[in-house]
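In: compute the structure for the input listed below.
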Amino acid sequence: MTAPWWQSGVIYQIYPRSFQDSNGDGIGDLPGITRRLGYLAELGVDAIWVAPIYPSPMADFGYDVSDYCDVDLRFGTRTDFEDLLAQAHARGLKVLLDFVPNHTSDQHPWFVESRSSRRNPKRDWYLWRDPAPGGGPPNNWISDFGGSAWEWDEASGQYYYHAFLKQQPDLNWRNPGVQAAMHGIMRFWLDRGVDGFRIDVLWHLIKAADFPDNPPNPAYTSALGEMDRLLQLHSTDQPEVHDIAAGLRACADEYRRVGQGERLLIGEIYLPVERLMRYYGEGRPGVHLPGNFQLIAAPRQARALAALIAAYEAALPPGAWPNWVLGNHDRPRVATRLGENQARVAAMLLLTLRGTPTLYYGDELGLSDVPIPADRVQDPRELRQYGKGLGRDPVRTPMPWDDSAHAGFSTAPPWLPLNADWPARNVERQSAEPGSMLALHRRLLAARRTHPALTIGDFALLDAEGNILAYERRHGAERLIVALNLGAQPQRLELPDWAHDCRSLLSTLADLTPVRDGALLLRPNEGVILTLVD
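Out: Have a look, this model is predicted:
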């Protein structure tokens, strides 16, 4: 059987404010993304995931939605989006939208109605509670951005719940009207040809019905954010959320059943593996890909990383497809976490593990986090907890395209600072350098297209000594070995008997490493793909 497109494909995440500005206002937009579709097709990705583009007051840069069925004028118009979708499809690229179903903006018409009166029909579309006995918030829940998650509304005499900013009131997904409205929004975009959604904070959608206090976190230290003071036992990952996920999946599957193609659902879920697996569905389908973020904080020691991968593979339910994420718009960039040498090795890991990889824009250039001066901080999380290092601006900086003014991102100063090395670290320069990080990503993505073993093949860890992570990818008669040196010292990998007649197919370094006497000598910070000699 032919695998669905999302199993063999690579997803590329775009933060639209920072990808390409087309109108000179210093903010990226939809026509800018359309302008760069040729770059994405040449890079070799299969789908783009675009962070929220809906009308929004931008209290949290689009994750506070005031209208789910339109486009914010900062990014363009609905016509601009339709043009992007058509041109992407013409190039064989799928388009995923960011869906934000947990909360709206406090300026959304639903919340304006809900807030207007306790008797309003939409009052129960949000989470309203009376004060605790003796006054104060209904319970001890903490916002992910710090402070109480409850905001007092003087006019109606109740608190409303917000897991994030007070400008982002949480919806009540126990209300059938909310569920029906959200399903309708999904169909609105799917009817227009969108290929799926990344679902924001899926594990937050349902809260415990009686709103008990969350217990203290025994591992909390002052170095952590305030939200980590408590364990989110009652405010996230409730059993009923799986019914919600099944309903979202049913909407997406309607299009496959009528022959309109497979529509993909990716769930943002930060949970331990054993709880993450439930989002694939229990007795009925859940989301196609519950987000697997383990590589972002994974240990860079080969045996520990091998154990992590093995445990994840072993936990997958029958028929479930894995996925891997190395970076995103909320976490430090891979080059900052690992350094550029190991970032190259990590790129090979991401693009050769079994499962669907997601590549974050700019990581293919080896971009690092950009220091943001205090007077240029934009992220509300950083503004509320300054100095904690929780800000996300450093990983959302503009894409450097060339060495012209403002790195070819805009004709005006961009909304966030560029990476300091942009005159050298940009797409144009790296496109001309055979040994660049960009060239490596293009070779890896081309290898995935050429070798089915790397996309839909089986996976098996191999025995290895020292700081080497090694595994086999196999499909039919094709057998490949991926060997990754996770350290700065040379390492020797003894190959299995069946692999003595191997040759190097691709290295993260400039030249290929030969196989000699049934062994591979990996150089410091080197990853290699081996293939059997024909």
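
In: from now on I want contacts and neighbour counts done on CA atoms only, so please keep to that.
Out: Fine.

In: grab the most central residue of the protein for me.
Out: residue 328 (4.9 Å; CA atoms, centre = their mean).

In: which non-adjacent residue is nearest it?
Out: In this structure, residue 328 finds its nearest non-sequential neighbour in residue 360, 5.5 Å apart by CA to CA, 6 or more residues apart in numbering.

In: can you pull the contacts of residue 269?
Out: For residue 269, the contact set (CA atoms under 8 Å, 6 or more residues apart in numbering) comprises 201, 202, 203, 276, 290, 291, 292.

In: one more, please, to line up against the first structure:
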Amino acid sequence: MKETWWKEAVVYQIYPRSFMDSNGDGIGDLGGIIRKLDYLKELGVNVIWLSPIYRSPNDDNGYDISDYCEIMEEFGTMEEFDRLLKAMHERGLKLMMDLVVNHTSDEHPWFQAALKDKNSPYRDYYFFRDGKPGGLPPNNWCSHFGFSAWEKEPEGEQYFLHLYTKKQPDLNWDNPSVREEVYRIMQFWTDKGIDGFRMDVINYISKAAELPDMPEDGPHLATPYFANGPHVHEYLQEMNRRILSQRDFITVGEMVSVTTDQARLYTHEDRHELNMVFTFEHMYLDAVGEDKWQIRQWKLSELKAVFGKWQTSLADGCWNSLYLNNHDQARMVSRFGDDGKYRVESAKMLATFLHTLQGTPYIYQGEELGMTNIRFGSIDQYKDIDTLNHYAEAVTVFHEDPKRVMEAIYAKGRDNARTPMQWDASPNAGFTDAVPWIPVNPNYTEINAEAAIRDTESIYHYYQDLIRIRRHHKVVVYGDYNPVCEEHPSIYAYTRRYQGQMLLVVLNFFSDPAVIDLPKACLPENGVRLIGNYEDAPACEVHMKLRAFEAVAFLGGDGGEQIMI
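Out: Below you'll find the predicted structure:
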């Protein structure tokens, strides 16, 4: 196993709009992040991933970029960014920027030039096509946010492709000039001294050249024709040669619809592409197919199968990213745990799970506090374009019951993750002195950072312990993964081994107590408790009884007695 700093790191994602407001306009900003760097340093994380902070009209909250080398005015100035980066580095924190280059904003100068002149070289920066007879778009693809993936240009006859909102036209990476522009942007930020890139839907950058129709009887989300396309590895290897090889960067690619075999191609250390990918396979466990709005009950057996497959398939020369929520997903304690009676226990159990697998853990802001989903009373209170488009299409086009649509939004809407960070029990959770851009979750008076820091048994302090354990025990980072008692209906157990040490992790994923009989070979020699989410814990024995959402990890072997929590 090749040991590297980014494998041993813990990443913390900041959604700047909702993190901390420093100037009283109700919107989080760079100044607010600077104020809270000591909080992040104390938590113990190594890397900060910032969701986009570039200039943007905010149709999709910053993922529609109009200038990649300027800061969004609501967030601050380039001078403030420079101060932020300097302050991070002074604290030993690294910065990972969000690179969004599958598409731009329709207000980007490239696209505006393409609209003004049909003969402009910028026309080929995007996908402009003639429509079909009868006023139909070029093909039957739909966007991820509903409705057609094609929009007719305002003053012309052609359509342009947008896999997301109509204000996010897709870039044509087959044009070498586009790739040169992207590398120029990356070089700009590299020269500033950043430490890595998270790459938005980066496996979409190579589309099937002919942009064919999907079969009429099939889904119109044309994933086979725009994901993992014919030249994607060629382009990423070129990017690596030109930019990523300059520094010891941390890189992770967001990749919808990627298999483990494909992920190996993207991440194997011999291929010189990326360090990690964000897989979505586990994010669809509670969905019908890849339609997140069609909800079904997830099963532990399926979760075990998915995580087990990724753990074993990427164990040789590749690396996993570990996450259960982010800015695009519901809060993990509401989705995979219990955000009511057992909120604390289940949040700690899920954290134990993520931080004891092989891979780099990603913490989404507020996760370390056990922040929960939000239930706004009206669709009018929601801000997310994906949520609003889904509601409009479901109710007006497909005539679904609005109450049923809202229940799906309560469970899966992206605004669940985007309510303001809950800093204290003062008005607006200490996030702002003004009216926040989106309402604060009413439970902030109980769930907030100030209260969590005071309470030594809080979820926050448990995260500190988990991060400290990873830092002191390489078996937690590099150890191989071996599932135990895979058929157990409610307990997920596995072992990790590395350089003479052995880790045993036993997790009850449900509220009912559960009993497990472990094979004796799975018990670490002279095993002692490394961490657990109850004050007392079961002994490291064959027969083990776990309480509601109980998590416990035992360490044995050489050095097993060290750094106990």
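
In: sorry, back to before: can you tell me what the residue nearest to the centre of structure 1 aligns to in structure 2?
Out: Applying TM-score structural alignment, one finds that residue 328 of structure 1 aligns to residue 326 in structure 2.

In: quick one, strands of the stretch 201-350 of structure 1?
Out: Per DSSP state E, counting those that start in this stretch, the stretch 201-350 of structure 1 carries strands over the ranges 264-267, 289-290, 323-325.

In: same check on the stretch 401-550 of structure 2?
Out: Ranges of strands within the stretch 401-550 of structure 2 are 480-484, 491-498, 501-508, 514-517, 528-532, 543-546, based on DSSP E, counting those that start in this stretch.

In: now these as JSON lines including distance to residue 313 of structure 2?
Out: Listed next are the strands of the stretch 401-550 of structure 2 as JSON lines, based on distance: least, CA to CA, whole Å:
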{"stretch": "strand 480-484", "distance to residue 313 of structure 2": "11"}
{"stretch": "strand 491-498", "distance to residue 313 of structure 2": "15"}
{"stretch": "strand 501-508", "distance to residue 313 of structure 2": "20"}
{"stretch": "strand 514-517", "distance to residue 313 of structure 2": "27"}
{"stretch": "strand 528-532", "distance to residue 313 of structure 2": "27"}
{"stretch": "strand 543-546", "distance to residue 313 of structure 2": "30"}
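
In: of those, which stretch is the most buried?
Out: Between these, strand 501-508 has the highest mean count of neighbours, a mean of 25, where neighbours are mean count of other CA atoms under 10 Å.

In: which bit of structure 1 covers it?
Out: Using TM-score structural alignment, the residues of structure 1 aligned to strand 501-508 of structure 2 are 478-485.

In: who's in contact with the matching stretch?
Out: With CA under 8 Å, 6+ apart as the test, stretch 478-485 of structure 1 has contacts from 345, 349, 352, 453, 467-474, 491, 493, 522-532.

In: any idea how far residue 267 of structure 2 is from residue 314 of structure 2?
Out: Using CA to CA, to the nearest Å, one gets 9 Å for the distance from residue 267 of structure 2 to residue 314 of structure 2.

In: and these two? which has more neighbours close in?
Out: The neighbour comparison of residue 267 of structure 2 against residue 314 (other CA atoms under 10 Å) goes to residue 267, with 23 against 20.

In: mind checking what the more buried one lines up with in structure 1?
Out: By TM-score structural alignment, residue 267 of structure 2 lines up with residue 280.

In: equivalent analysis for residue 255 of structure 2, please.
Out: With TM-score structural alignment as the criterion, the equivalent of residue 255 of structure 2 in structure 1 is residue 269.

In: equivalent analysis for residue 457 of structure 2, please.
Out: So, by TM-score structural alignment, residue 457 of structure 2 is matched to residue 435.

In: now residue 362 of structure 2
Out: Aligned counterpart of residue 362 of structure 2 in structure 1: residue 358 (TM-score structural alignment).

In: what residues are up against the residue lying closest to residue 483 of structure 2 once chain neighbours are set aside?
Out: In this structure, residue 483 of structure 2 finds its nearest non-sequential neighbour in residue 494, 4.2 Å apart by CA to CA, 6+ apart. For residue 494 of structure 2, the contact set (CA under 8 Å, 6+ apart) comprises 481, 482, 483, 484, 504, 505, 506.

In: residue 389 of structure 1 touches residue 383, doesn't it?
Out: No: the pair residue 389 of structure 1 / residue 383 is not scored as a contact, 10.6 Å apart, by CA atoms under 8 Å.

In: could you pull out the helices in the stretch 201-350 of structure 1 for me?
Out: 241-257, 273-276, 302-315, 334-338, 340-352 (DSSP state H, counting those that start in this stretch).

In: for the ones you listed, give me a markdown table that also has distance to residue 265 of structure 1.
Out: Putting those into a markdown table (distance: least, CA to CA, whole Å) gives the following:
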| stretch | distance to residue 265 of structure 1 |
| --- | --- |
| helix 241-257 | 7 |
| helix 273-276 | 15 |
| helix 302-315 | 20 |
| helix 334-338 | 25 |
| helix 340-352 | 20 |
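
In: buried deepest among those, which one?
Out: Taking mean count of other CA under 10 Å, helix 340-352 is the most buried of the helices of the stretch 201-350 of structure 1, at a mean of 23.

In: what's the following helix or strand after it?
Out: Next helix or strand after helix 340-352 of structure 1 toward the C-terminus (DSSP states H and E): strand 356-360.
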